[in-house]
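Peer 1: need the 3D shape of this:
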Amino acid sequence: MRAILVIAVILQIIVAVQTEGLTRALAELSAFLLVLGIVFSFKQKKRAQAAKDIGRLG
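Peer 2: The predicted structure follows:
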């Protein structure tokens, strides 16, 4: 899942570099939102792992 998001970010950056105007702005916005998705995905996985570790201790 994370690999797909990274590839999508790279594609959006390529589109943003090669275009102008509204298309560029939308590509930049979507790349930013995809990066946020990657960050939240990482945080969620880390939180789930921490909960699993706590479950083992208790």
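Peer 1: going forward, measure contacts and count neighbours with C-alpha atoms only.
Peer 2: Fine.
Peer 1: got the buried residues for the longest helix along the chain?
Peer 2: Using DSSP state H to define each element, the chain has its longest helix at helix 21-57. Buried residues in helix 21-57, counted by 16 or more other Cα atoms under 10 Å: 24, 27-28, 30-31, 34-35, 38.
Peer 1: and this one, please, so the two structures can be compared:
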Amino acid sequence: MVDFMLKVFSAVLGMNMRDHHDIPFALPLLFFIFLGFIITISVLKFIGNEEQENME
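Peer 2: Next up is the predicted model:
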């Protein structure tokens, strides 16, 4: 999964994400923030759907 994410980010940004000399220091932190945001939104959406189903 990590290799897939690195491959996607490498293709999008045009950088070799596996080479730590090719990227700025803060860029991986930004990716983790973005990934955490996506996971959080997904989890909250599923929790909201379960609560709506339980109420009906």
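Peer 1: for residue 52 of the second structure, see how far away the residue most central in space within the second structure is.
Peer 2: Geometric centre of the second structure, nearest residue: residue 35, 2.2 Å, by Cα atoms, centre = their mean. Residue 35 of the second structure is 26 Å from residue 52 of the second structure, where distance means Cα to Cα, to the nearest Å.
Peer 1: what does residue 9 of the second structure give?
Peer 2: 36 Å.
Peer 1: quick one on the thing from earlier: may I see the buried residues of helix 21-57 of the first structure organised as CSV, with distance to residue 3 of the first structure added?
Peer 2: As requested, the buried residues of helix 21-57 of the first structure are exported to CSV (distance: Cα to Cα, whole Å):
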residue, distance to residue 3 of the first structure
24, 23
27, 18
28, 19
30, 16
31, 14
34, 11
35, 12
38, 9
